[in-house]
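> Kindly return the folded structure for what I paste below:
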Amino acid sequence: MRTVGIIVEYNPFHNGHHYHLQQSLKITESDAVVAVMSGHFLQRGEPALLNKWTRAEMALRGGCDVVIELPVAYSTQAAEWFAYGACALLEATGVVDALCFGSEAGDIAPLRRVARLLAHEPESFGRLMADELRTGASYPAAYSGAVRAFMAAADDQEAAAFAFEQPNNTLGLHYLLALERLGSAIEPFSLRREKAGYSQTSITDAQIASATAIRKLVAESASPEHAAPFVPPSTMELLLRDHAAGRGQNSWKQYAPTLFHKLVSESVSDLGGYYEMNEGLEYRVKRILPKLGDIAFETLLEQLKTKRYTRTKLQRAMLAVLLGHRKELLAPDRLRSGIQYIRVLGYSPRGQELLKRMRKSAKLPILSSAASADGMLPYLELDIQATSAYALGWKDAGPRDLFRDYYEKPITI
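This is a model prediction of the structure:
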């Protein structure tokens, strides 16, 4: 059974995701799909619209066979560690033959050449990065500029002209870097992203819209039904189900009171110990808090944002404060060796067969719930805490919601 791996957030699962999934099977000539999916908090430093079990069910009903959770230690990271954690999980299953990701370019050849040269970051690349950062550029912009300069010096003009700053191209490069660093035999493929950009808020097609645009549509409507043209019927059914239960529209708004309490009650030195609180950001936060016009997350971001402190960086920093993620927990050495388990969120009948193979071939223990772990693993503990924090965004959350990781079995269809 040839198997393709995909790396997803499904926030929520929409028609563009369904197209990517079907095309991934086709171009890799695979029979089954293993999806590594972010849990309750996402790569741009945001809470997911829907909880991870609902989104796993969306994935399974949309055509995935096994859904594995990307631990929160990686799911809320910038591209390098997000990609590394996800690829390390796919590699650890022992059953994944190919990886297929979407990109703005759709052309994997320049990305592969860059990945082979940069996998172990030559000193010359580090110097180029330092030069770019000294200009005041944000880290993503500096990284793209350094890659272009490095490839120009290597006389690869095609790669030097590549649009590395586009978000899916960036992620794609980091997937390939991760596979190189892991020494993985997984074969990479890329599909061109069509009709809707990654963070495009406007809707320009009758059936395809970005997840960002769909979330905006849901947030501005009394009911998720307005998103129906852009999502499969199974997604709409689950959107309506969770919406009716009061659990279908999570955003930063629900978590702002808890965040502000921590920001005002902790000292500058305590704030400085949180992950992503770098370059004096903790001092900037403390200076700005008394000057805010209102106590709202969006107001805080607008006041904090600069050329260096991008919205995404700020959201990740605020999320680290909310979740209590300290710098020492997420140091590079710990992240490099931190994948210690494979957490299965759900599976299909074909996925059940895959799981049988995985139990023989996997390089890590396979968990069906937190209760099945042999002792508490550091990053699993962060996942459990993330579930509790996420559930506190619901008005009627109970103890079972807060500790659902111990009770919930994998979703099956």
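
> Please count neighbours and contacts with C-alpha atoms only from this point.
OK.

> so which helix or strand takes in the spatially closest residue to residue 271 that is not a sequence neighbour?
Computed as Cα to Cα, 6 or more residues apart in numbering, the closest residue to residue 271 that is not its neighbour in sequence is residue 282, at 5.8 Å. Here residue 282 sits within helix 281-288, counting by DSSP states H and E.

> which element follows that helix toward the C-terminus?
Immediately after helix 281-288, counting by DSSP H and E, sits helix 297-304.

> Which other helices and strands does that next one contact?
helix 252-265, helix 281-288, helix 311-323 (3 or more Cα pairs under 8 Å, 6 or more residues apart in numbering; DSSP states H and E).

> And residue 203, how far from residue 225?
16 Å (Cα to Cα, to the nearest Å).

> just to revisit the earlier point, would you mind giving the helices and strands packed on helix 297-304 as CSV with mean neighbour count added?
Below are those laid out as CSV (neighbours: other Cα atoms under 10 Å):
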stretch, mean neighbour count
helix 252-265, 16
helix 281-288, 16
helix 311-323, 22
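
> among the ones you listed, which is nearest residue 238?
helix 252-265 (20.8 Å; Cα to Cα).

> got the buried residues for the following helix or strand past that closest one?
Proceeding N to C from helix 252-265, the next assigned helix or strand is helix 268-271, under DSSP H and E. Neighbour-count burial for helix 268-271, with 16 or more other Cα atoms under 10 Å as criterion, is recorded at 268, 271.

> Proceed likewise with the subsequent sequence, for comparison:
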Amino acid sequence: MTAVGIIVEYNPLHNGHVHHYNEAKRLSGAEHAVAVLSGPFLQRGEPGIVSKFARAEMALAMGADLVIELPAAYAVQPAEWFAYGAVSLLHATGVVDSLCFGTESGSLDLLLPLARALSEESQELRERIACHLGEGMNYPAAYSRAAAEAAGLPREESDVLRIIQQPNHTLGLHYLIALNRLDSPIRPLTIPRIHAGYHDQQPSHAAVASATAVRKMILEQGVAAVRPYVPETTFRILDREFREGRGPVTWNSFRGALMHILLTSSPENLAEYHEVTEGLEHRLRKAVFSLKEPNVDELLKALKTKRYTHTKLQRMLAQILLRHTKREMSPGALAKGPGYLRVLGFNGKGQRLLKQMKKTAALPVIVKPSSFEHPQLTLDLRASAAYANVFPHPDTQSMFRDYLEAPIRYTPGNETGALP
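Here you go, the predicted model:
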């Protein structure tokens, strides 16, 4: 029994993701595919346009056999911890043989030796990062520069700077670093991203668009506009979710909840939350009072500086919204890794994988969250409830779905009706 792992967000799943899945199966030769899927909030600090359950259903409809949730503690994090959490889950299953991810180049030639050099974050590397932050760089630029220097590459115009500052290369590098740190036997594979750049706002191909472009079309033109760019199953799931009042969800869906926290918290209170660093608690208060209306997009614009990326600020707001503290998200806490394998859904082949995992898994396999306790799971369940609370037509069934319903048992053709 062989299985390839894929680490995904599917916000939403589109034709480019189908290409990645097909290539992952082809390159690995695996019989099964295991997807680690982010929950309600994603790596760049954004909420999913539809729920984790709908996105898990998209993955199963595409062909994934088993979908495992990446805990919120790792899902809304910089590349290092996002990758470490996701790779740790695949490693802990005991059934995944390979990991396939997309990169801009489709090559591991430079990433593999660089990952080996960076697998142990030395004191020297940390000092170099701190030095470049002190020069006014944002964290991604400071890390890239320090990594290039630590690897002995030229300071200016080095390939490593160009490569690891690209979004998929950045994640790919950290997947490889995580594999090294875990001493995992999982074999890394990569494929080149095709037709659409990560941040492309508009489609440049008849059938492939970035998730960013797909979301933009949904919000501006309606779900029918994205039909050429997504599998038919994804289209039906999106259409069903929107018709039944479970989306689309955007950052501004949370403006009331977020503004309540910001308006009723002192700077000292805000400083306790993860990602609120370097005096940002004071900048937050000033930015809130400068707004003409309570709008998250406008708040992000008011907060933006050269030092802080848009992504960093979004993640900070997500951590505040979810009330994730610095103590809960400390490097020491995160380094312990996820504490469980939470199953979101599976098909018939995935059910056989789960049976095998009972013998091989290094972590508890959770199909009923109500019967298991863990601090990370508590954060996951709170995040799901908070997410469902802002649906256009919220209901308590959706808010407490984690407790009330079993994982999705996917059968083809079920996307237009109620979930199993």
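
> re earlier: looking at the helices and strands packed on helix 297-304 of the first structure, spot the one closest to residue 365 of the first structure.
Once these are compared by Cα to Cα, helix 311-323 is nearest, at 25.5 Å.

> so that closest one corresponds to what in the second structure?
Mapped onto the second structure with TM-score structural alignment as the criterion, helix 311-323 of the first structure occupies residues 310-322.

> Would you map the strands across the stretch 1-150 of the first structure?
3-8, 32-38, 66-70, 98-103 (DSSP state E, counting those that start in this stretch).

> Need the winner for burial among the ones you listed.
Greatest average neighbour count among the strands of the stretch 1-150 of the first structure goes to strand 66-70 (a mean of 29), per mean count of other Cα atoms under 10 Å.

> From the contact counts, what lies against that strand?
By 3+ Cα pairs under 8 Å, 6+ apart, strand 66-70 of the first structure packs against strand 32-38, helix 52-62, helix 79-93, strand 342-347, helix 349-361.

> Now residue 408 of the first structure. Nearest residue, chain neighbours left out?
residue 369 (6.6 Å).

> Any figure for the gap between the residue minimising distance to the centre of the first structure and residue 131 of the first structure?
Centroid check for the first structure by Cα atoms, centre = their mean gives residue 43 as the closest residue, at 3.6 Å. Taking Cα to Cα as the measure, residue 43 of the first structure and residue 131 of the first structure are separated by 27 Å.

> Identify the residue of the second structure aligned to residue 380 of the first structure.
Using TM-score structural alignment, residue 380 of the first structure pairs with residue 377 in the second structure.

> quick one: what helix or strand has that match in it?
helix 375-388.

> average gap between that helix and the first structure?
Comparing helix 375-388 of the second structure with its match in the first structure after superposition yields a mean distance of 0.4 Å (mean Cα distance after the TM-score superposition for the first structure).

> quick one: that helix to strand 66-70, angle?
Counting by axes from the mean of the first three to the mean of the last three Cα atoms, to 10 degrees, helix 375-388 of the second structure lies at 100 degrees to strand 66-70.

> Let me see the residues that make contact with helix 375-388 of the second structure.
39-41, 47, 51, 71-73, 246, 322, 338-339, 369, 394-395, 398-400, 402 (Cα atoms under 8 Å, 6 or more residues apart in numbering).

> what does stretch 142-162 of the second structure give?
By Cα under 8 Å, 6+ apart, stretch 142-162 of the second structure touches 110, 114, 117-118, 124-125, 128-130, 132-133, 164-165.

> Thanks again, I'm all set now.
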